[in-house]
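Q: Sequence first, then the predicted structure:
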Amino acid sequence: VPYVSLVECLPGEGMVYGIQAANIDVGGYILASIESMASEYIDSIRSVQPQGPYRLAGWSSGGVIAYEIGVQLSRAGEKVDFVAMIDSYAPAGMHIENAHLSMKDSMISFIRSRWYNVDDDMIEMLMAKDRADEIAEEFCGYSGDKIDMSVEDLIRRANLLQKIAGATAEYVPGKLLCDSYLFLADQQGQSASGDSQELVAARGWVTVAGMPPEGVYIGGDHYSIMQSPRVDRIARFIGKALSWPANEGVKA
């Protein structure tokens, strides 16, 4: 859902593919790392486009997975033109003692990313709950038929998000030899006047990546960066950077 606005704003007529977040349990084994998730995603990408060039983008942990997809495809000899990460963090380079999300925080994060129109008062009320299942029950009870998920669905999706966040916390990015960009939200009082590469470093990418991404300041917070008008700016930048002609290439 967060990517719909981005795709609608992209210029041109190129084909765009989205990849559904992988189930952590696939074929009887656990996708416990960003590397294993990226490998599964590559299988999906190659089922549509067996060879490059590839153009990749993702938001939050999805950006980290897109980065690793680029690393693995490059190592396999494929051409990767472009990787865009939207407010993605590399916790391994931030020296955070505990970067793992609690189930409660995962539930709040999923609700905020799935339903942009949830107001701050509702979020504050939900955060006052002690457990993720209580948050899910309160949210479903309050929202009624305005949402398309049950309490069980919410818990399952929050659990998936928690596991992906845990994998992200353990991920050490490899070397990516292509153009890459990190679109930056406004976090902790940062402003457009700040140095974008300092903001890239603050998100952990400079100390762990062989070739750090170029920082592009967008503003907003981690969630509103995927909404208009900020997502429009991201789309315009991507379109200009790619300069891809109509009906050529695949972005995932």
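A: Thanks, I have it.

Q: When you work out contacts or count neighbours from here on, use the C-alpha atoms and nothing else.
A: Will do.

Q: And the next helix or strand past the lengthiest helix in the chain?
A: Scanning the chain for the longest helix, with DSSP state H as the assignment, gives helix 151-170. The helix or strand immediately downstream of helix 151-170 is strand 179-184, counting by DSSP states H and E.

Q: returning to what we had before: in the longest helix of the chain, which residues are buried?
A: 151, 154-155, 157-170 (16 or more other C-alpha atoms under 10 Å).

Q: for it, packing partners?
A: When contacts are defined as 3 or more C-alpha pairs under 8 Å, 6 or more residues apart in numbering; DSSP states H and E, helix 151-170 sits against helix 34-48, helix 61-75, helix 103-114, helix 132-143.

Q: ok, and what's touching the third one?
A: Under the contact criterion C-alpha atoms under 8 Å, 6 or more residues apart in numbering, helix 103-114 has outside partners 1-2, 118, 123, 126-127, 130-132, 135-136, 154-155, 157-159, 161-162, 223.

Q: Put this next to the previous one:
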Amino acid sequence: RLLGPDQPFYGLQAKGLDGRSEPHTSVKEMAAHYIKEMRELQPEGPYLLGGRSSGGTIAFEMACQLAAEGEKVDLLALLDTYPAGYFKLLPGSSSLGQRLSRQARKFQSHLTNLRQLNATKKVGYLLNKLAYAPEKAKHKLYRRAYKIYQRLGRRLPPVLKNIEEINFTAVKDYTPQTYSGDITLFLATDLTADYDSYDGWRELVRGEIETYEIPGNHINIIKEPHVGALAEKLRSCINRVQENKSAVGLASS
């Protein structure tokens, strides 16, 4: 609605969300499925792709697969999306030293964030992190259960067909490839973002990285009142793509 009535916008539903079909359990499978569905509406590019959080990871993989097929992606908009698995491409990424180094950098980023806040906001920041601890524990339990069923080659039971948890596990297990095109990052400004977001994307993207800051946090940047700022910047990006396309058309005519 905020992008305007002249801008078509299509959402892709995860397989298995209907409770009947078997869900995909890897980012690559999800991306291939979404590309197939997208092509029913638009068989050929150029495409405008976007997604938030794990949806952004899937959109990134879609862009990689499309690029490998020779298709063009004019816009890849990633809304507060962490560069999942980027460190797996670095030398010695699984070594104890590298794991400890990543944890140390993460800890340092929290200290840096806390120094920028007053006493009241410091408490809120810490409470926000602590509140997420039970959720992280639940994610780990689901992930272990999925891996057991995958090793056994068995279908997931209904109790484990939680799309949110499946997506979380898929992103954790994702090993990305490098993308030859450009990306546009829309980053929340609440200081709770991952410490290595931009540097991680730089490892994965050979093209340009454009960044916009959106007021709010990871959850509410797509809700009022912050979604208005997001829509304004996204609309600006779409307009620029369309203007460039028109300019190319005029130059070739």
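A: Arrived safely, thanks for sending. As the structure is a prediction and not an experimental result, all values here were calculated from the model.

Q: coming back round to it: what's the closest of the helices and strands packed on helix 151-170 of the first structure to G174 of the first structure?
A: Comparing those against G174 of the first structure with C-alpha to C-alpha, the closest turns out to be helix 61-75 (6.5 Å).

Q: can you tell which of the helices and strands packed on helix 151-170 of the first structure is closest to Y217 of the first structure?
A: In this view, those are compared for proximity to Y217 of the first structure by C-alpha to C-alpha, and helix 61-75 is the closest at 15.7 Å.

Q: what stretch of the second structure lies opposite the closest one in the alignment?
A: Structural correspondence for helix 61-75 of the first structure: residues 54-68 of the second structure, per TM-score structural alignment.

Q: How far off centre is the matching stretch?
A: Between the centre of stretch 54-68 of the second structure and the centre of its chain there are 9 Å (C-alpha atoms, centre = their mean, to the nearest Å).

Q: With stretch 240-252 of the second structure instead?
A: Computed by C-alpha atoms, centre = their mean, the separation of stretch 240-252 of the second structure from the middle of its chain amounts to 29 Å.

Q: before we move on, what about stretch 97-109 of the second structure?
A: Centroid separation for stretch 97-109 of the second structure versus its chain: 22 Å, with C-alpha atoms, centre = their mean.

Q: before we move on, what about stretch 124-133 of the first structure?
A: When C-alpha coordinates are averaged (C-alpha atoms, centre = their mean), stretch 124-133 of the first structure and its chain have centres 24 Å apart.

Q: ok, and for it, which residues are buried?
A: Going by 16+ other C-alpha under 10 Å, stretch 124-133 of the first structure has these buried residues: 126-127, 132-133.

Q: can you tell me the distance between the two ends of it?
A: The separation between the terminal residues of stretch 124-133 of the first structure, taken as C-alpha to C-alpha, to the nearest Å, is 16 Å.

Q: contact partners of it?
A: Outside stretch 124-133 of the first structure, the residues that reach it (C-alpha under 8 Å, 6+ apart) are 103-105, 107-108, 135, 138-139, 151, 155.

Q: Can you tell me how far A63 of the second structure is from Q42 of the second structure?
A: Here the criterion is C-alpha to C-alpha. By it, A63 of the second structure lies 15 Å from Q42 of the second structure.

Q: Kindly report the same for N128 of the second structure.
A: Here N128 of the second structure is placed at a distance of 42 Å from Q42 of the second structure (C-alpha to C-alpha).

Q: Kindly report the same for L3 of the second structure.
A: Per C-alpha to C-alpha, L3 of the second structure is found 20 Å from Q42 of the second structure.

Q: which one of these two has more residues nearby?
A: Between L3 of the second structure and Q42, counted using other C-alpha atoms under 10 Å, the more crowded position is L3 (17 against 12).

Q: okay but that one is in contact with K233, surely?
A: No - with contact defined as C-alpha atoms under 8 Å, L3 of the second structure does not count as touching K233 (9.7 Å).
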